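> Quick one, structure for this:
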Amino acid sequence: MIKKLRVFLALGLVVASSLVLVPLQILSMKTGLWPETVILKIWHGMILRALGMRVHIKGALATERPLLVAANHISWTDIMVLGSFADVKFIARADLEGWPLIGMLSKLQRTVFIERERKRTSGDQASEIAGRMAKGDAMVLFAEGSTGDGNLALPFKSTLFGAASMAISEGAAQKVFIQPVAIAYTRLHGVPMGRRHRPIAAWIGDQDLMPHLKALLAEGSFDVEVHFGEPIPFAKGSNRKETARLMEAKVREMMQAALTDPLPSR
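Just a heads-up that it's a prediction; the model follows:
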């Protein structure tokens, strides 16, 4: 009964906040009266509050531009986690565009949707991402190309770093900075999660959204950590595969540090 009540109240908070914030975000996008991420940060924060997620941050988003953020990916909630405090835009898989709430939120954040299986469109998509970075947007790339179970970062796909190469080859930038970022879900109800419990927060593969959303809302208390590494310059002549392996190693190291020794819960 308590879990059902928690789900009901949480969904009510999400709906109520969306009814207020969506029109304000649309107004921001059309008029530029204030930065677009102002409303988005509030919105992401409200969704996290409904989910009972507390975010802990170590390090900071790099100030260098153009900037590509290379992060691991555990759940659809990763977008809210990063978007609640950082001025970033996202690169997401194409099917998310049609999802209720998540799709709308993504569009209002000017997310770049990519179809990884269609090679004919990959060049145009990489070019769009390169252009966005050249204009100053910090773009978040979930470099595994899929979601993991929260215990270990998956191998990074070097092809996904093509936007950095294209930004340079098209003359949009002489170099692109790539920053490793690790996301780790570390506590449940204030207690450190072990290997068996971390998948509770994870959204893996083709798992349906609504059952996962209800499960998260019913639990109602997670701690998630975001660790920022040092950015590295990617320039003409840089090797995408080597860069992908370096980012993967740094993200895996930071992720394991967070899981092994979580920051204190507040």
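
> Please make it C-alpha for all contacts and neighbour counts, starting now.
Noted.

> Is the closest residue to residue 107 other than its chain neighbours in a helix, a strand, or coil?
Take residue 107 and drop its neighbours on the chain: the residue closest to it by CA to CA, 6 or more residues apart in numbering is residue 97, 7.2 Å away. Here residue 97 is helix, with the state taken from DSSP: H, G, I helix; E, B strand; the rest coil.

> looking at it, residue 97 is touching residue 103, isn't it?
Yes: checked against CA atoms under 8 Å, the pair residue 97 and residue 103 is within contact range at 4.3 Å.

> These two: which is more packed in?
Between residue 97 and residue 103, counted using other CA atoms under 10 Å, the more crowded position is residue 97 (19 against 16).

> quick one, what contacts that one?
Residue 97 sits next to 103, 104, 106, 107, 113 when contact means CA atoms under 8 Å, 6 or more residues apart in numbering.

> Find the pair from those residues with maximum spatial separation.
The largest separation in the contacts of residue 97, counting by CA to CA, is between 104 and 113 at 12.5 Å.

> what sits against the closest residue in space to residue 255 that isn't next to it in sequence?
Spatial nearest neighbour of residue 255, chain neighbours left out: residue 182 (5.3 Å); criterion: CA to CA, 6+ apart. Shown in contact with residue 182 (CA under 8 Å, 6+ apart): 71, 72, 225, 226, 227, 228, 251, 252, 254, 255.

> before we move on, back to that, more crowded one of residue 104 and residue 113?
Between residue 104 and residue 113, counted using other CA under 10 Å, residue 113 has the larger neighbour count: 18 against 14.

> is it true that the more buried one touches residue 103?
No: between residue 113 and residue 103 there is no contact under CA under 8 Å: 10.2 Å.

> any chance you could map the helices in the stretch 1-150 of the chain?
Under the criterion DSSP state H, counting those that start in this stretch, the stretch 1-150 of the chain contains helices at 2-31, 36-51, 77-83, 102-108, 119-134.

> now for the last one, which elements pack on it?
Read that as helix 119-134. If contacts are counted by 3 or more CA pairs under 8 Å, 6 or more residues apart in numbering; DSSP states H and E, helix 119-134 sits against strand 112-114, strand 138-142, helix 162-169.

> residues in contact with residue 142?
70, 71, 72, 73, 91, 92.

> In the residues you listed, which residue is surrounded by the most others?
Per-residue neighbour counts (other CA under 10 Å) across the contacts of residue 142 peak at residue 72, which has 31 neighbours.

> What separation do you get for it and residue 49?
Applying CA to CA, to the nearest Å, the value for residue 72 to residue 49 is 22 Å.

> cool, and residue 20?
Counting by CA to CA - residue 20 and residue 49 are separated by 16 Å.

> Could you do residue 71 as well?
Counting by CA to CA - residue 71 and residue 49 are separated by 23 Å.

> Pull out the buried residues from the top strand by length along the chain.
For the chain, the longest strand by residue count, based on DSSP state E, is strand 175-188. Neighbour counts over strand 175-188 (16 or more other CA atoms under 10 Å) mark 175-188 as buried.

> Alongside the first, I'd like the structure of this one:
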Amino acid sequence: MIAWIRIVIVLVLVVLWTLLLLPVQLTSNRFNWKLSWYLPRWWHRVAARLLGLRVITHGELDTHRPLLIAANHSSWKDVVVLSSVADVVFIAKSEVRDWPIFGWLARWQRTVFIERERRRQTGEQVTEVAKRLADGEIVVLFAEGTTSDGNRILDFKSSLFGAAASALDASPTGSVSIQPVAIAYTHANGVPLGRYGRPLAAWPGDTELSPHLLGVLKEGAFDVHVCFGEPVRYDSNSNRKKVTREIEQQVRKMHQEHLYGAGAAAK
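Got it, this is the predicted structure:
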């Protein structure tokens, strides 16, 4: 009973907080004010606290611009977590646009939606990402292309890094910084999640949203580590596949260190 009371209170507070900021964000989007870059971080910081997400950061966000963040992806909570620590926009598959709740929030945060099946639109979509990067926005790419179970890092897709190449011409330095970021969910209510408990924090495969969301709200509190790695400069001489593997290796190492310790990551 107490868990359900908590769920209702959290949902009501999230709705009220959203209704408070929504008119300002929509107006900022409409007139292209830079406030629309920063307002989502305020929303996500409060939402993270309400959802019980304790975010612990390691390292620093790169100050170089243009900046593309390449992160692993295991849950919708990754968006809340990253947005609570940096003013970012996301690249997402087009299906996200029509998801209940999260699709609406994604549009509110000015997400760039990619329709991978429609190759005729690929050029326009890449151009949009390049424009965002060139304007100084921090763009987040979930480089696995899907969600994992939170225990491992899937192979990064080099094709998704085309956005970095497309932004080179607009970069004043002739390069784009790609920063690896690892997101690791380690504890629930102070108890280590472990291999079999970690999918509770993740949202893998075809898991239905409603029961998963209720499970997260019932749990009450998660510790999540956000690890900023060493940025890689991408320029006209860079090999995209080589850069992809370098970024992937950094993310994999940081992720494993926070799940299992430095010794396990070194194996």
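
> need the helices of the stretch 1-150 of the first structure in a markdown table with distance to residue 144 of the first structure, can you?
Shown next, in a markdown table, are the helices of the stretch 1-150 of the first structure (distance: least, CA to CA, whole Å):
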| stretch | distance to residue 144 of the first structure |
| --- | --- |
| helix 2-31 | 29 |
| helix 36-51 | 23 |
| helix 77-83 | 13 |
| helix 102-108 | 19 |
| helix 119-134 | 16 |
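
> Can you tell me which of those helices is nearest to residue 202 of the first structure?
Closest among the helices of the stretch 1-150 of the first structure, using CA to CA: helix 77-83, at 8.9 Å.

> Could you list every helix and strand that that closest one packs against?
helix 36-51.

> and the angle for the helix it packs on with helix 2-31?
Counting by axes from the mean of the first three to the mean of the last three CA atoms, to 10 degrees, helix 36-51 of the first structure lies at 170 degrees to helix 2-31.

> one step back: kindly indicate which of the contacts of residue 182 of the first structure lies nearest residue 134 of the first structure.
For those, the closest approach to residue 134 of the first structure (CA to CA) belongs to residue 71, at 19.8 Å.

> Give the aligned equivalent of the residue nearest to residue 255 of the first structure in the second structure.
Alignment note (TM-score structural alignment): residue 182 of the first structure maps to residue 182 of the second structure.

> From residue 11 of the second structure, how far off is its match?
28 Å.

> what's the answer for residue 108 of the second structure, then?
Applying CA to CA, the value for residue 108 of the second structure to residue 11 of the second structure is 18 Å.

> How about residue 200 of the second structure?
19 Å.

> These two: which is more packed in?
Each of residue 200 of the second structure and residue 11 has its neighbours counted (other CA under 10 Å); residue 200 has more, 19 against 15.

> so the more buried one touches residue 217, yeah?
No: using CA under 8 Å, residue 200 of the second structure is not in contact with residue 217, being 10.9 Å away.

> okay, residue 20 and residue 49 of the first structure: which has more neighbours?
The neighbour comparison of residue 20 of the first structure against residue 49 (other CA under 10 Å) goes to residue 49, with 16 against 11.

> Dump the helices and strands packed on helix 119-134 of the first structure into a markdown table; add distance to residue 121 of the first structure as well.
Shown next, in a markdown table, are these (distance: least, CA to CA, whole Å):
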| stretch | distance to residue 121 of the first structure |
| --- | --- |
| strand 112-114 | 8 |
| strand 138-142 | 17 |
| helix 162-169 | 13 |
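
> Which one of those lies nearest to residue 243 of the first structure?
The closest of those to residue 243 of the first structure is helix 162-169. By CA to CA, the value is 10.7 Å.

> packing partners for that closest one?
So helix 162-169 of the first structure, by 3+ CA pairs under 8 Å, 6+ apart, packs with helix 119-134, strand 175-188, strand 232-235.

> Run the chain-centre distance for it.
Centroid separation between helix 162-169 of the first structure and its chain, computed with CA atoms, centre = their mean, to the nearest Å, is 21 Å.

> what inclination does it have with respect to strand 138-142?
Using the same axes, to 10 degrees: helix 162-169 of the first structure against strand 138-142 is 140 degrees.

> And for helix 162-169 of the first structure, what's in contact with it?
68, 126-127, 129-131, 133-134, 173-176, 234-236, 240.

> Run a quick neighbour tally on the nearest residue in space to residue 88 of the first structure that is not next to it in sequence.
Excluding the flanking residues, the one nearest residue 88 of the first structure by CA to CA, 6+ apart is residue 138, at 5.0 Å. Residues near residue 138 of the first structure, counting by other CA under 10 Å, number 26.

> residues touching residue 138 of the first structure, list them.
Per CA under 8 Å, 6+ apart, neighbours of residue 138 of the first structure: 65, 66, 67, 68, 69, 87, 88, 89.

> Any idea how many residues pack against residue 99 of the second structure?
For residue 99 of the second structure, using other CA under 10 Å, the count is 13.

> I'd say residue 145 of the first structure and residue 156 touch.
Yes: using CA under 8 Å, residue 145 of the first structure is in contact with residue 156, at 7.3 Å.

> Provide a list of residues in contact with residue 234 of the first structure.
Each residue near residue 234 of the first structure by CA under 8 Å, 6+ apart is listed here: 164, 175, 176, 177, 178.

> Oops, could you answer that again for residue 150 of the second structure instead?
So residue 150 of the second structure contacts 73, 74, 184, 185, 198, 199, 201, 202 (CA under 8 Å, 6+ apart).

> how close does the residue sitting nearest the centre point of the second structure get to residue 10 of the second structure?
Centroid-nearest residue in the second structure: residue 79, 4.1 Å away (criterion: CA atoms, centre = their mean). For residue 79 of the second structure, the distance to residue 10 of the second structure (CA to CA) stands at 18 Å.

> swap in residue 241 of the second structure?
43 Å.

> Looking at the two, which has the bigger crowd around it?
More neighbours surround residue 10 than the other of residue 241 of the second structure and residue 10, with 18 against 14 (other CA under 10 Å).

> For the equivalent of the more buried one over in the first structure, list the residues it contacts.
Mapped onto the first structure by TM-score structural alignment, residue 10 of the second structure lines up with residue 10. With contact set as CA under 8 Å, 6+ apart, residue 10 of the first structure has these partners: 50, 51, 217.

> if I line the two up, what does the last one land on in the second structure?
Meaning residue 217 of the first structure. Aligned by TM-score structural alignment, residue 217 of the first structure pairs with residue 217 of the second structure.
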